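Undergrad: Sequence plus predicted model, see below.
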Amino acid sequence: MRDAVERFLEHLRDERRLSPHTLRAYRGDLLDFIDRFEARRGRSPELADLAVREVRADLAERFGEQAASTSARKLSTLRSFGEFLRRRGELPDNEAALVRRPKLPQRLPVALPVEDLTDIIDGPGHADGALGLRDRAILEVLYGAGLRVGECVALDLDHLRWDGDALTLRVVGGKGNKDREVPLGAPGAAAVRAWLGVRAQLLPPAQRMSESTGTKRAAAKGERALFLGRRGQRIGDRSVRALVYRRCEATGARARVGPHGLRHSFATHLLEGGCDLRSIQAMLGHASLSTTQRYTHLDLGRIVDVYERAHPRARATAPAPAEARPRRRA
C-alpha cells in the first residue's frame, strides 16, 4: 500500500497541482492509517484492506482521541485515495466512500471587533526596531488583505505591485494552487513600506552587502522573501501564529485568535461595511461561494435590515381592502 500512496501523492502533485502543505496533510493521514492497521493486524496492509471494515475500525480507534473534524478529514483522504485506486483499476470499488462521515458541530471562528484589531496592530508592546516594524506589517497583511498564514509567509518582494502609494499583493499558488491579487489599504501599504526600509537589517552581512552594492549573485534561501525571521530567512507560519497570539494577550482582546481569526474578521467587517459576497469570495480566494458564507455569518437583525433596504415591497403600504359592495336583491 505504501507504493500506492506514493503514486497517489505524485498524482496530486503533478496533475492536481496541490500545495506542499496539502500534500503533507494527505501523506500524514495515509501513513497514519497504515501504521494503525499494522499495529492492529500485525501485518502490512494490502490495497484490498482499504475496505469498510478497516476504515470503520480506524475511525473507532480515533473516537475520543481526536476532534470530529480531524476524523472527517482523514476519512476524506481515504475516500480520495480509494477513488484514485478505483479509477486506475487497482480496486474494484471505493469502499471508503461507503463509510458515513462523522457529524461535525456547527462552529464558526470568532471575529474580533474593529477596536480590538486596532489595538493588536497599532497598540503598544511591539518589539523595538526592525522586528516591530515587521510585526506591524505582517498583522496589516493578515487583517488588511485577509491572507492565509501560509500565503502571508510565502510572499516575495516581487509579489508587491505598487501604484504610487497604493499596494496590491499578488498571492501566488494559494489554496488549490490558484493565484489572485488582493488590495491592501493605505495603513497596510504604509506599514509594508516602513518594513521594507529596515528589512535589510535582518539579512546576513553577505546578503546585505550584495543588495547595497547591487552585486548579482545566486538568491539565497529566503533572500527574496518579503518577511524575514531573526536569522534572515523566510519567516515561518509558527512564528506568525505566535505573534498573533502574543498580541491578543498583550492587548486584552476579547478572544485569543490566530491568523485565521484575522482573516475571518477581514471578511466579516467587509460584509458589515456593505461589500458583496462575490467580491469577498474573490479576495479570500474561495472556489465556492458556500465557503465564503461560512466566514460571513449574519445575525437575524442584519438580515432584516438588508431585506428592508433591498426588497421593493418590504416597506410598501399594504393596499386597503376594497369595500364590500351591496348584493343585488333578486
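TA: Now that the structure is in, tell me what you want to look at.
Undergrad: When you work out contacts or count neighbours from here on, use the C-alpha atoms and nothing else.
TA: Fine.
Undergrad: can you pull out the strands in the stretch 51-200 of the chain?
TA: 160-163, 166-171, 180-184 (DSSP state E, counting those that start in this stretch).
Undergrad: okay, now the one to match up with it:
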Amino acid sequence: MLKTSYPEQFFLYLRSQPNASASTIRAYRRDLRYLTEFLQKEYPRIDWPEVNHLMLRQFLAAETERHLNSNTLTRRLAAIRSFWRYLHRQGLVKANPTKFIRVPRRQKSTPHFFVYPQVQKFLEIARAIGRNDFLSRRNAAIFELIYSAGLRIEEAVRLNVGDVDLLGEFVRVLGKGNKIRTVPIGRIASQAIAEYQKFRRQLLASRQQPETAALFLNKNGTRISQRGVRKIFHQIVQRMGVKEKISPHSLRHSFATHLLERGCDLRSVQEMLGHKSLVTTQVYTHLLPEKLKKIYEKAHPRA
C-alpha cells in the first residue's frame, strides 16, 4: 500500500526551496493526487519503491484518454519526475522509473486576449460591480493595475502598500521563483490605486484594525485571496456577455499584445512580464501578423 508520508515529505522539501512558487506546489500536489488515486485503484498492494515505468506509462495513457492536452500531461510528468528524483536522492527508492518516459510535445496554444474596447468595458464593470464604495474602488484598482503592469493574479494579491510608488509610477513585483522586477504603471492605474487607498484606510479605521502591509484587502480587512480575485473576474466576464471560457490571465495577455501592437520591442515586454526566456514572450508575435507585416514593409529595403 502506498505510503502517504512520501508525498508529504516531498511537499515539505519543495516548500523549503527558495525558488518554488506556491502555484507550482499546488499543481504538483494535484498531479500526484491523480497518480496516487490511479495506483491505489489499479495496484492496491503496491508501494512507491515497486512502481515501475510501465505503470507510469499506463497512468499517462489513462490521462490522455481523459482528453487532457499535452501541456497538462507535460506538467503531470514534471511533477512525477521531480517526486522520484527526490525519493531517489533520499534513498527511499532504488531506481528512478521516470528516466524511461518521454515527455509529450507541448502544444503551442495562442493566448486569449481582449481587444482594447473590451478592456475598457471590463474595467468599467469592475468599478460598478462592488456592493459599496470600498469594494468598487478596490476592484477597479486591482484590475487597472493587473492590466497596466501585466501582473499575474498571485503577484497582484501578494503586493504590499510599500511595493507601489505612485509618485514615480512604478510597482515592485515578486514574481515566479521569488524574482523581483520593477514595472512601470500608467497614470489611470495610479489614480485608481490612490483613490482606493482612501477607502482602504477608512475600512481599517471603521473596523478598528491596525494598519496592515497588504495592499489589496477583502471586506474583513485582511489580504484578498487569489480565489477572491478570480471570482470577481468571472463575474465581470459574465456581465460582459462573453461565452467562451476565459482565464484572468487574459488581462496579462492583453497587456503584452497591446504593447506589441503599439510598437513596444519584444525584449522590453519580456522584462515587464518577468519571462525567463524570450521564447515564452514570442508567442504574442503570432497574434500580430498584420502589425508585423507593416513593420516589415516599412523596414525591409526590398519589401
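TA: Cool, the structure landed. All figures in this text were calculated on a predicted structure; none of them were measured in a lab.
Undergrad: could you show me where the helices are in structure 1, in order?
TA: With DSSP state H applied, structure 1 shows helices at 2-14, 20-41, 52-62, 68-87, 114-122, 129-145, 149-153, 186-198, 205-213, 237-251, 259-272, 277-284, 289-295, 300-310, listed in chain order.
Undergrad: Could I get these in JSON lines, plus columns for mean neighbour count and distance to Phe227 of structure 1?
TA: Below are these laid out as JSON lines (neighbours: other C-alpha atoms under 10 Å; distance: least, C-alpha to C-alpha, whole Å):
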{"stretch": "helix 2-14", "mean neighbour count": "14", "distance to Phe227 of structure 1": "26"}
{"stretch": "helix 20-41", "mean neighbour count": "15", "distance to Phe227 of structure 1": "19"}
{"stretch": "helix 52-62", "mean neighbour count": "16", "distance to Phe227 of structure 1": "38"}
{"stretch": "helix 68-87", "mean neighbour count": "19", "distance to Phe227 of structure 1": "31"}
{"stretch": "helix 114-122", "mean neighbour count": "16", "distance to Phe227 of structure 1": "16"}
{"stretch": "helix 129-145", "mean neighbour count": "22", "distance to Phe227 of structure 1": "7"}
{"stretch": "helix 149-153", "mean neighbour count": "20", "distance to Phe227 of structure 1": "7"}
{"stretch": "helix 186-198", "mean neighbour count": "18", "distance to Phe227 of structure 1": "9"}
{"stretch": "helix 205-213", "mean neighbour count": "13", "distance to Phe227 of structure 1": "15"}
{"stretch": "helix 237-251", "mean neighbour count": "17", "distance to Phe227 of structure 1": "10"}
{"stretch": "helix 259-272", "mean neighbour count": "22", "distance to Phe227 of structure 1": "15"}
{"stretch": "helix 277-284", "mean neighbour count": "18", "distance to Phe227 of structure 1": "21"}
{"stretch": "helix 289-295", "mean neighbour count": "16", "distance to Phe227 of structure 1": "27"}
{"stretch": "helix 300-310", "mean neighbour count": "11", "distance to Phe227 of structure 1": "38"}
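Undergrad: returning to what we had before: can I get the strands of the stretch 51-200 of structure 1 in a markdown table with distance to Arg246 of structure 1?
TA: Formatted as a markdown table, those follow (distance: least, C-alpha to C-alpha, whole Å):
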| stretch | distance to Arg246 of structure 1 |
| --- | --- |
| strand 160-163 | 27 |
| strand 166-171 | 25 |
| strand 180-184 | 23 |
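Undergrad: Select, out of the helices of structure 1, the one closest to Arg101 of structure 1.
TA: Arg101 of structure 1 lies closest to helix 68-87 among those, at 5.9 Å (C-alpha to C-alpha).
Undergrad: follow-up on the earlier one: so which of the helices of structure 1 is nearest Val171 of structure 1?
TA: Nearest of the helices of structure 1 (C-alpha to C-alpha): helix 149-153, 6.6 Å.
Undergrad: Which stretch of structure 2 lines up against that closest one?
TA: Using TM-score structural alignment, the residues of structure 2 aligned to helix 149-153 of structure 1 are 153-157.
Undergrad: Looking for the alignment partner of Thr292 of structure 1 in structure 2.
TA: Checking with TM-score structural alignment, Thr292 of structure 1 has Thr281 as its match.
Undergrad: what comes into contact with stretch 48-68 of structure 2?
TA: 2-3, 35, 38, 73, 92-95, 97-98, 100-101 (C-alpha atoms under 8 Å, 6 or more residues apart in numbering).
Undergrad: I'd like to know which of these are buried.
TA: The neighbour count (16 or more other C-alpha atoms under 10 Å) marks 2, 35, 38, 73, 93, 95, 97-98 as buried among the contacts of stretch 48-68 of structure 2.
Undergrad: Who are the contact partners of the match of Thr292 of structure 1?
TA: Per C-alpha under 8 Å, 6+ apart, neighbours of Thr281 of structure 2: 266, 269-270, 275.
Undergrad: In a markdown table, list these along with distance to Val229 of structure 2.
TA: Shown next, in a markdown table, are those (distance: C-alpha to C-alpha, whole Å):
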| residue | distance to Val229 of structure 2 |
| --- | --- |
| Leu266 | 29 |
| Val269 | 24 |
| Gln270 | 25 |
| His275 | 23 |
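Undergrad: mind checking which of the helices of structure 1 is nearest Gly176 of structure 1?
TA: Across the helices of structure 1 (criterion: C-alpha to C-alpha), the nearest stretch is helix 20-41, sitting at 8.9 Å.
Undergrad: how far apart are the closest one and its match in structure 2?
TA: Its matched residues in structure 2 lie on average 2.1 Å from helix 20-41 of structure 1 after superposition (mean C-alpha distance after the TM-score superposition for structure 1).
Undergrad: Give the other helices and strands that that helix contacts.
TA: Contacts defined by 3 or more C-alpha pairs under 8 Å, 6 or more residues apart in numbering; DSSP states H and E place helix 20-41 of structure 1 against helix 2-14, helix 52-62, helix 68-87.
Undergrad: give me that answer again for 7 Å
TA: helix 68-87 (3 or more C-alpha pairs under 7 Å, 6 or more residues apart in numbering; DSSP states H and E).
Undergrad: roughly how far out does the helix it packs on sit from the chain middle?
TA: 20 Å (C-alpha atoms, centre = their mean, to the nearest Å).
Undergrad: What of stretch 222-235 of structure 2?
TA: 13 Å.
Undergrad: Could you tell me where it falls in structure 1?
TA: With TM-score structural alignment as the criterion, stretch 222-235 of structure 2 aligns to 233-246.
Undergrad: can you list contacts of the matching stretch?
TA: 149-150, 153, 221-223, 225, 227-229, 256-259 (C-alpha atoms under 7 Å, 6 or more residues apart in numbering).
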